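Visitor: how would this look folded up:
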Amino acid sequence: MTDRNDEGGGVAADIGFDALDPALRYKLLVGVVVPRPIAFVTTLGADGQVNAAPFSFFNVFSEEPPLVVLGLQSKPDNSPKDTTANIRRSGEFVVNLVDEDLAEAMNLCAVDFPPEVSELAEAGLTTAPCTDIAVPRIAEAPVSLECRQEMMIAFGPHRDLLIGQVVRLHARAGIIDPVSYRTNMQAYRPVGRLAGSQYSRQSDVFSMVRENLDEWQARQGARPPARSP
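Guide: Now for the predicted structure:
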């Protein structure tokens, strides 16, 4: 790590990752890439048991095709966790999004329960059937995405990148406008993951209109944009 004083009197960081311990890489990445959306993923075990686990290495990737991505981590012995094993076998999963009311139950489901224990039952949550896949969704979730596996890419023995295609969306009444398809954030109230045990509410929202070039030039008095050297 190279330190230097910045104009504010603090210490600026210049950190190379090649020689950095993975635990420190994790600490840095989850501390600066914030807030992260939370995928509360449900899958089905071979015995029909519903598994539920939260992931913040998650995001939407594309609308055509409609894809989401998940970072899946193995157990310390490099064997797959329940979510990974279930998706490899069935190719199906549900991304349940997390709002303020669901946050505590989601956090409880992060406990490393054995496969025979239902995280949902321990958290007092219930399931509802999906339409296009066999895996159930979480009934208390504000939004749920039915997904099918597109591909899973292994990055070493303990990390997989899952790409899934969204085949159906379920939303609680009042969240999605049925005509405009816009999302009512006041009704949704999603939470985001920060570092450590910290989370964020999304109640402090501001708007910025994105201009096209013609609008920008009109506002600048037809001044042409500065060219790169």
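
Visitor: Could you use CA atoms for every contact and neighbour count after this?
Guide: OK.

Visitor: List the buried residues for stretch 191-204?
Guide: For stretch 191-204, the neighbour count (16 or more other C-alpha atoms under 10 Å) marks 191-195, 199, 202 as buried.

Visitor: Just name the closest of these to residue 116, please.
Guide: Distance ranking of the buried residues of stretch 191-204 against residue 116, using C-alpha to C-alpha, places residue 193 first at 27.6 Å.

Visitor: Surely the closest one is in contact with residue 33?
Guide: No - counting by C-alpha atoms under 8 Å, residue 193 sits too far from residue 33 to count as a contact (9.5 Å).

Visitor: Now for the spatially most central residue of the chain: which residues touch it?
Guide: With distances taken as C-alpha atoms, centre = their mean, residue 58 lies nearest the centre of the chain, 3.1 Å away. In this structure, residue 58 makes contact with 36-39, 68-71, judged by C-alpha atoms under 8 Å, 6 or more residues apart in numbering.

Visitor: With respect to residue 166, which of those is nearest?
Guide: residue 68 (7.2 Å).

Visitor: Quickly find the element holding that closest one.
Guide: strand 66-73 (DSSP states H and E).

Visitor: Could you pull out the strands in this protein for me?
Guide: Counting by DSSP state E, the chain has strands at residues 2-5, 11-14, 36-37, 39-44, 50-55, 58-63, 66-73, 92-97, 127-128, 137-138, 143-154, 159-171, 191-193, 199-201.

Visitor: now the other sequence, so there's something to compare against:
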Amino acid sequence: MFLDFETLSPRDTYSWMINTITPRPIAWVSTISATGHTNLAPFSYFQAVCSKPPTLMFSGAVNRHGVSKDSVINVGQVPEFVVNLVPFALAESMNLTATPLPHGESEFEKFGIAGAPSSRVRPPRVAAAPVAFECKLDRILNFGEGPSSSNVVFGTIVCAHISDTVLGPDGQIDPAKLDTIGRMGGDNYVRTRDLFTVARPR
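Guide: Next up is the predicted model:
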């Protein structure tokens, strides 16, 4: 099979990308608007970018009406956000926050998700998240125009909250205890407990 991405429709392009680029880590992003309304939404177009400075990114698609995600709108108003990692235990709660809500209605309140104060940014973090990265906006890059285009948000990590429950005896992350999930195609997810080791060449 050969796919010509220059001729595929945006819908088909999206389908092929999300079903082949797997598993994708999930950024559960909390933001706050200029008027103080919180937002919590998941993004699977998410990745670490650089460790010096410590930088990550998430990408929010523009909807069919040409409107950006609430998370992106909020970051434009208050240039801070928190990336909460999603373990298996929080998968259902995370999925609920993908529900389209009117701008300004809080997913924390709507779905009974407990928040906790952040240390250096204004948006709250998810209290039960095993890892939460507090970030300050570096830049937003816009790719494309109109529906199905995207706003890519880059943030500098200023601090992190890591639960002691996901640390091993060496004080480092134990992947089995962290138990994060990854996004596959469609409604499918994967747990990250099925590990194997391949030593890097020296």
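
Visitor: how far does the strand holding residue 68 of structure 1 sit from the chain's center?
Guide: Chain-centre distance of strand 66-73 of structure 1: 8 Å, with C-alpha atoms, centre = their mean, to the nearest Å.

Visitor: post-alignment, that strand versus structure 2, mean distance?
Guide: By mean C-alpha distance after the TM-score superposition for structure 1, the fitted strand 66-73 of structure 1 averages 1.0 Å away from its aligned residues in structure 2.

Visitor: so that strand versus strand 159-171, what angle?
Guide: 140 degrees (axes from the mean of the first three to the mean of the last three C-alpha atoms, to 10 degrees).

Visitor: Over in structure 2, find the residue span strand 66-73 of structure 1 aligns onto.
Guide: Per the alignment by TM-score structural alignment, strand 66-73 of structure 1 matches residues 54-61 in structure 2.

Visitor: Next, the buried residues of stretch 81-97 of structure 2.
Guide: Of the residues in stretch 81-97 of structure 2, 81-88, 90, 93-94, 97 count as buried by neighbour count, 16+ other C-alpha under 10 Å.

Visitor: from those, which two are the most distant?
Guide: Pairwise distances across the buried residues of stretch 81-97 of structure 2 peak at 22.3 Å for 81 and 88 (criterion: C-alpha to C-alpha).

Visitor: Residue 166 of structure 1 contacts residue 150, doesn't it?
Guide: No - the criterion here is C-alpha under 8 Å, and residue 166 of structure 1 misses it with residue 150 at 9.8 Å.

Visitor: circling back to that earlier point, and which of the buried residues of stretch 81-97 of structure 2 is nearest residue 142 of structure 2?
Guide: Distances from residue 142 of structure 2 to those, taken by C-alpha to C-alpha, are shortest for residue 81, at 18.1 Å.

Visitor: Now check structure 1 for the residue matching the closest one.
Guide: Match for residue 81 of structure 2 (TM-score structural alignment): residue 93.

Visitor: what does residue 96 of structure 2 give?
Guide: Per TM-score structural alignment, residue 96 of structure 2 is aligned with residue 108.

Visitor: what's the spacing between the closest residue to its match other than its chain neighbours and residue 130 of structure 1?
Guide: Spatial nearest neighbour of residue 108 of structure 1, excluding adjacent residues (C-alpha to C-alpha, 6 or more residues apart in numbering): residue 123 at 6.3 Å. Going from residue 123 of structure 1 to residue 130 of structure 1 by C-alpha to C-alpha, to the nearest Å gives 20 Å.
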